[in-house]
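# pasting a predicted model and its sequence here:
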Amino acid sequence: MDLNEHYRFWLHTRKPECDYYERATDIPVSASCARIGRENDSFAGLGKLSKLVELEASNANQDMLEEISRLSALQYLDLGWPLVAKDLTPLLALENLQVLKIDSPRHMTDFSPLSKLPKLERLFLTNAKHCDNLDWLRPLKNQLIALGIEGSTWTKHTIPTLEPLNGFALEALFLTNTKLADQDLSPLATMRNLRFLGTALNAPKAEFMALKARNAGLECSWFDEALWATFKDPRPPKQS
């Protein structure tokens, strides 16, 4: 297991396998954990399962998200590929939610409702094509323990700048398959709790070595001098 996977497990972003159900009505009312993928109205009745603490739900549309919003005991929610709902506001009802993973939100343009979840500690966004800045994360500065803003297997995600994360209390940050427009890692040096950085090669070697010098306790594969024997600095961003 590499460091990236080790930290994902340590942060409990991957839960033990839950049973998979074809329809919400098949899920026992006593179930605390379940997996379901939307097919037409297969999610109908999901909101009545008040014992659910962990839920993996794929292909969720707006109506399914409304059902999920009624699960007040939910602590772990994985909205798997793809999320086709357009509005995250219903999730504000999940006042006990601690872990949220969203994969490929196709139509989502406003992620700011997530910054109002009172107990959210671990947030992972994958292939969020319309998440074009990180400013909306600022209210979570002292709340998040782990954050992932990541591209998909085939598509890089461009992040304009990490400046909005200045001073965050993060312990781990994942930037897999990302491109950093300003190639500036200095905001990460202000994160005094940061212990792991899992990132694509999105800044020059000098930026990584400067970060290493400022945070001796931080682990990142790009701090290894030997690794740079086979890699070059990424191309600088195009000037507008």
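Ah, there it is. Keep in mind the model is a prediction, meaning the values are calculated, not measured.

# okay, CA-based contacts and neighbour counts for the rest of this
Fine.

# quick one: classify Trp136 as helix, strand or coil.
helix (DSSP: H, G, I helix; E, B strand; the rest coil).

# okay, pairing it with this:
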Amino acid sequence: MTDTRALYAAHITRHWPDAGRYLDASAVPDGAAAAQLKREKKSHCGIGGKTALKALLAEGTDQAYLDELCELAGLQYLDLDWPTTAKDLSPLKKLRELRFLRIDSPRNIDDFTPLLELPKLEALLIENAKAMTTLDWLKPLAPRLRVFGIEGSRHTDQRIQSLEPLRGFQLEALLLRSTRIEDQDLAPLHSMVSLRLLNTALNAPRSQFKALERALPGLECDWFYDAKWKGFRDPRPPKA
């Protein structure tokens, strides 16, 4: 079973404990299993030769940086930290061992379907993807995705039409902070009996959360607690 807590912790901390932070790929030790590399101009050049890497936090990923890091065939954890300016995710298809992927602010990307060809992907976290308004493209990942997050930024909500495309998934954790679900319907989650953690913005009325709690009594969600609602009211109804 996927270690949901570990994957969620990786999302929160955005680094691995043994990952040194570097500003130039040449400084990354050849035998390093994990690293954080911030690109400054062409300082990423050479990262593709650090073949021992299993985990990489890449800051400032332009297309050239993405193309080269995708030569690291053994990568299992990849965090594309802000700002992500690459335009094409197709090179990621080379990362056949990838289990965990986070993409922060992919402002130039409108096609996420290359991610469907990552055969071992278990955890996918996407933040502030302005061009993504539907989750329909995600459906082929239903058999293997265990952790999914689609979140906005500190100042901008991520707008998603519906959670309906997630019906049939067996997620263990779903992260929806700084989101706005346009239809305000949590019913697609009722049959997700594997779900243990729902970390979400207030994007549905209280009655929806109560119904979800009845359907999944083992689920952890802050909005199930009366004290959480102090000072809050139901969001405005969806537009007809």
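Now that the structure is in, tell me what you want to look at. Please read these numbers as outputs of a predicted model, since none were measured by experiment.

# what's near enough to touch the residue positioned nearest the centre of structure 2?
Central residue of structure 2 (Cα atoms, centre = their mean): Leu125, 0.2 Å from the mean position. When contacts are counted by Cα atoms under 8 Å, 6 or more residues apart in numbering, Leu125 of structure 2 touches 11, 101-103, 147-151.

# and it, how far from Lys42 of structure 2?
26 Å (Cα to Cα, to the nearest Å).

# also Leu171 of structure 2?
As judged by Cα to Cα, Leu171 of structure 2 and Lys42 of structure 2 stand 38 Å apart.

# more crowded one of these two?
Between Leu171 of structure 2 and Lys42, counted using other Cα atoms under 10 Å, Leu171 has the larger neighbour count: 25 against 12.

# the more buried one contacts Arg146, correct?
Yes. Counting by Cα atoms under 8 Å, Leu171 of structure 2 does reach Arg146; the two are 4.2 Å apart.

# neighbour-wise, which of the contacts of Leu125 of structure 2 leads?
Glu151 leads these on contacts (other Cα under 10 Å) with 26 neighbours.

# now do the strands in structure 1.
Using DSSP state E, the strands of structure 1 run over residues 20-21, 33-37, 54-58, 76-80, 99-103, 122-126, 146-150, 157-159, 172-175, 178-180, 196-199.

# just put those in JSON lines and tack on distance to Leu188 of structure 1.
Shown next, in JSON lines, are the strands of structure 1 (distance: least, Cα to Cα, whole Å):
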{"stretch": "strand 20-21", "distance to Leu188 of structure 1": "39"}
{"stretch": "strand 33-37", "distance to Leu188 of structure 1": "35"}
{"stretch": "strand 54-58", "distance to Leu188 of structure 1": "31"}
{"stretch": "strand 76-80", "distance to Leu188 of structure 1": "27"}
{"stretch": "strand 99-103", "distance to Leu188 of structure 1": "22"}
{"stretch": "strand 122-126", "distance to Leu188 of structure 1": "17"}
{"stretch": "strand 146-150", "distance to Leu188 of structure 1": "12"}
{"stretch": "strand 157-159", "distance to Leu188 of structure 1": "14"}
{"stretch": "strand 172-175", "distance to Leu188 of structure 1": "9"}
{"stretch": "strand 178-180", "distance to Leu188 of structure 1": "13"}
{"stretch": "strand 196-199", "distance to Leu188 of structure 1": "9"}
